[in-house]
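Trainee: need the 3D shape of this:
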Amino acid sequence: MSRHRKKKGRPVSGWIVLDKPHGMGSTDAVSKIKWLYGAEKAGHAGTLDPLASGMLPIALGEATKTVPYVQDGAKIYRFTVTWGQERTTDDLEGEVTKTSDLRPDEASIRALLPNYTGLIMQTPPQFSAIKIAGERAYDLARGGEAVEIPAREVEIGRFDLLEMPDANTTVFEIECGKGTYVRSLARDLGRDLGCYGHISFLRRTEVYPFTADDLVTLPEIEEAMASVPMIAPEPREGDERPRSPRPGPEQWKAMDTLVLDTGAALDSLPQVIVNDDSASRLRLGNPVIVRGRDAPAEAEEACAFARGQLVAIGAIEAGMFKPKRVFAG
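Mentor: Just a heads-up that it's a prediction; the model follows:
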């Protein structure tokens, strides 16, 4: 007789748009948020290196089904390139491999930026998560193995030079598509300018459809958690020391005010409003008639809402919404 394993965690769903601090890895950030919120499951929509800070959208519960829509969204990065050194990791963490006494002037840099705008071919860094013959490039690089990583197409919507604080550094901002490595931009710019370069500061400021107004910091989450006193858990037999208090229902109620609705990730899709009966049918996988004067008659992908809550993602064909992915009520 099969036994069903009880799910760990609570069924909280939505997005925490975390302002990830410098020095914390993306996986560590997700684990921290998952623990704080007592969530059944969690995931992020686009890795940020530990040396980078800024927007890391973290999906909780049902929102993990919408992660691909955020991963595909445009991203904005602000970063500083330090000239005169190329490093193994293309950022401050790596060892210096090449040096130059040359420093570029503003006109030379601006003249190159059009070459890095639009659809371009880019070779990811040696220290990246790209898989080569089934292994991560960074694992091979840490083992001292030089690997050939094929160039791939990425899209840079805009590439702006913001300021040159001194001869050694230049501050940029880019808007780019999925899969762009900012570290590679610094490396390639340095090579083209003949002076070498690496990233010395990197911050992701936006991931569409989220904006800076949606950002939440860990101290803000911890402040919401601390607004209600926590009760230490009962000791268990064999415990050598008291168990640390952890968030519970009262803390979660305060913390949940910082969670964005699951549907917030789907601003790019056409949206239709359905009644409770249609919502029930959609959640069972059945198609429903799309009603409403402004409702589209055809759409390859759309989402349906009832009472402000996401019900399903699907296609609209001949005025019928056909669910492909459904969400719990």
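Trainee: drop to CA atoms for contacts and neighbour counts, all remaining ones
Mentor: Noted.
Trainee: name the helices or strands packed onto the lengthiest strand in the chain?
Mentor: Determined from DSSP state E, the single longest strand within the chain is strand 152-166. Applying 3 or more C-alpha pairs under 8 Å, 6 or more residues apart in numbering; DSSP states H and E, we find strand 152-166 packed against strand 118-122, strand 169-176.
Trainee: just name the most buried of the ones you listed.
Mentor: Stretch with highest mean neighbour count among the helices and strands packed on strand 152-166: strand 169-176 (a mean of 20; mean count of other C-alpha atoms under 10 Å).
Trainee: helices or strands next to it in the packing?
Mentor: Using 3+ C-alpha pairs under 8 Å, 6+ apart, strand 169-176 sits against strand 75-83, strand 152-166.
Trainee: and that strand with strand 75-83, angle?
Mentor: Angle, strand 169-176 to strand 75-83, by axes from the mean of the first three to the mean of the last three C-alpha atoms, to 10 degrees: 150 degrees.
Trainee: structure for this one too, so we can compare:
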Amino acid sequence: MARKKKGRDISGWLVIDKPAGMTSTAVVNKVKWAFNANKAGHAGTLDPDATGVLAVALGEATKTVPYITDAMKAYEFTVTLGAATNTDDEEGQVIATSANRPTDDEIKEALFGFVGDIMQVPPKFSAVKIDGQRAYKLARDGEDVELAARPLFVEELLLVDRPDADHVVLEMTCGKGGYVRSIARDLGEKLGCHGHVQRLRRIWSGPFDAAEDGVTLEQIEERARTPELDEFLLPVEAGLDDMTEVTATPEGAVRLKNGNPGMVIASGVEYGEEVWASYEGKALAVGTFKSGNLHPVRVFNLD
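Mentor: Next up, the predicted model:
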């Protein structure tokens, strides 16, 4: 007999406004403890010194994590000009300096080269795996880390502030897998002045926004292990906001609950489109729409 997981069968999303100085895993563990949840995960790692949206999924919401991880995201970050570091952020050792300081117009012109479909080399101090080992572990051991360039879609990259000659504040909207530290590094190289990230904040991720949905860890700790804590939870369906919703028929709902294709009511949905089905107001399944039926790939148990 399989062992029953310890904790509550509780499902939903919690949008943590992550503080600097904590790993994403540490945040998830604190949330899991506070809710006494039997299952938790997050949608998209943030560097320890980064702040902002860390979407934490509990229970059945973990089945929707891939849709948030793959969604567009927005970051606001400050780049320090004039110095490159081995980690591409403030925590690393300075490896090159320059007295050159570009003008605002030169920066704006350079930013165009980072918009659209680009190729990006991840930082050496990153979680990318090389022959089964994390790049940051190899880099810490003094090994010469060579990482291959990866594709990234950048929808927008804007100069939003220039507080002084040595710093520039940028805002970027991009797809999955973007490294802000690489943008800062490569921008500095392109401008001939070097650069690294001083401050990084994820302001939204998919349907989740720090200003509208964000909850602090202090708020979580104040209500930990109390019924009031559940008031912070967003429904499982919140993780599916960017996907088209269809409605299962009563007969279709029964079939979908058992993992079989089921009839749905849909309007304006194309054949082969990925959608999610609801029944009586609750998420039932995610799958592919074909000829009036949803072919499920993930089924939720929210009864």
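Trainee: please state their TM-score.
Mentor: Once superposed, the chains reach a TM-score of 0.95 (TM-score structural alignment, normalised by the length of structure 2), with 301 aligned residues with a C-alpha RMSD of 1.4 Å.
Trainee: so which residues of the stretch 201-329 of structure 1 form helices?
Mentor: 218-226, 249-255, 276-283 (DSSP state H, counting those that start in this stretch).
Trainee: ok, back up a step: nearest to residue 97 of structure 1 among the helices and strands packed on strand 152-166 of structure 1 would be which one?
Mentor: Closest approach to residue 97 of structure 1 among those (C-alpha to C-alpha): strand 169-176, 18.4 Å.
Trainee: chain center to that closest one, what's the gap?
Mentor: 19 Å (C-alpha atoms, centre = their mean, to the nearest Å).
Trainee: what does stretch 28-43 of structure 2 give?
Mentor: That offset, for stretch 28-43 of structure 2, works out to 17 Å (C-alpha atoms, centre = their mean).
Trainee: please apply the same query to stretch 252-267 of structure 2.
Mentor: With C-alpha atoms, centre = their mean, you get 30 Å for stretch 252-267 of structure 2.
Trainee: likewise stretch 95-111 of structure 2?
Mentor: Mean C-alpha position of stretch 95-111 of structure 2 versus that of the full chain (C-alpha atoms, centre = their mean) differs by 29 Å.
Trainee: so where is it in structure 1?
Mentor: Across structure 1, the stretch matching stretch 95-111 of structure 2 (TM-score structural alignment) is residues 97-113.
Trainee: can you point out the buried residues in that stretch?
Mentor: 103-104, 109 (16 or more other C-alpha atoms under 10 Å).
Trainee: report the contact partners of the alignment partner in structure 2 of residue 23 of structure 1.
Mentor: In structure 2, residue 23 of structure 1 lines up with residue 21, judged by TM-score structural alignment. Neighbouring residues of residue 21 of structure 2 by C-alpha atoms under 8 Å, 6 or more residues apart in numbering: 48-50.
Trainee: by neighbours, which of those wins?
Mentor: residue 50 (21 neighbours; other C-alpha atoms under 10 Å).
Trainee: next, format the buried residues of stretch 97-113 of structure 1 as a markdown table and append secondary structure and distance to residue 284 of structure 1.
Mentor: Output for those, formatted as a markdown table (DSSP: H, G, I helix; E, B strand; the rest coil; distance: C-alpha to C-alpha, whole Å):
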| residue | secondary structure | distance to residue 284 of structure 1 |
| --- | --- | --- |
| 103 | coil | 63 |
| 104 | coil | 62 |
| 109 | helix | 57 |
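Trainee: can you redo the residues you listed as TSV with distance to residue 219 of structure 1?
Mentor: Formatted as TSV, those follow (distance: C-alpha to C-alpha, whole Å):
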residue	distance to residue 219 of structure 1
103	40
104	40
109	39
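Trainee: which residues touch the residue nearest to residue 180 of structure 1 when sequence neighbours are not counted?
Mentor: Distance criterion C-alpha to C-alpha, 6 or more residues apart in numbering; nearest residue to residue 180 of structure 1, sequence neighbours excluded, is residue 154 at 5.8 Å. By C-alpha under 8 Å, 6+ apart, residue 154 of structure 1 lies in contact with 119-122, 176-180.
Trainee: apply 10 Å and report the result again.
Mentor: 116-123, 176-181 (C-alpha atoms under 10 Å, 6 or more residues apart in numbering).
Trainee: and residue 266 of structure 1, by the same measure?
Mentor: Counting by C-alpha under 10 Å, 6+ apart, residue 266 of structure 1 has contacts 66-67, 69-70, 208-209, 302-303, 310, 313.
Trainee: returning to what we had before: and the match of residue 23 of structure 1, which of the three is it?
Mentor: Per DSSP: H, G, I helix; E, B strand; the rest coil, the local secondary structure of residue 21 of structure 2 is coil.
Trainee: distance of it from residue 49 of structure 2?
Mentor: 5 Å (C-alpha to C-alpha, to the nearest Å).
Trainee: against residue 276 of structure 1, how distant is the equivalent of residue 84 of structure 2 over in structure 1?
Mentor: Aligned by TM-score structural alignment, residue 84 of structure 2 pairs with residue 86 of structure 1. As judged by C-alpha to C-alpha, residue 86 of structure 1 and residue 276 of structure 1 stand 59 Å apart.
Trainee: between these two, point out the one with more neighbours.
Mentor: residue 86 (27 against 13).
Trainee: that one touches residue 185, doesn't it?
Mentor: No - assessed by C-alpha atoms under 10 Å, residue 86 of structure 1 is found out of contact with residue 185, at 12.0 Å.
Trainee: give me the common contacts of those two.
Mentor: Common neighbours of residue 86 of structure 1 and residue 185 (C-alpha under 10 Å, 6+ apart) are 191, 197-199.
Trainee: just the ones of the residues you listed in helices?
Mentor: Among these, the residues falling in helices (DSSP state H) are residue 191.
Trainee: list the contacts for the aligned residue in structure 1 for residue 190 of structure 2?
Mentor: Superposed on structure 1 with TM-score structural alignment, residue 190 of structure 2 falls opposite residue 192. Shown in contact with residue 192 of structure 1 (C-alpha under 10 Å, 6+ apart): 109, 112.
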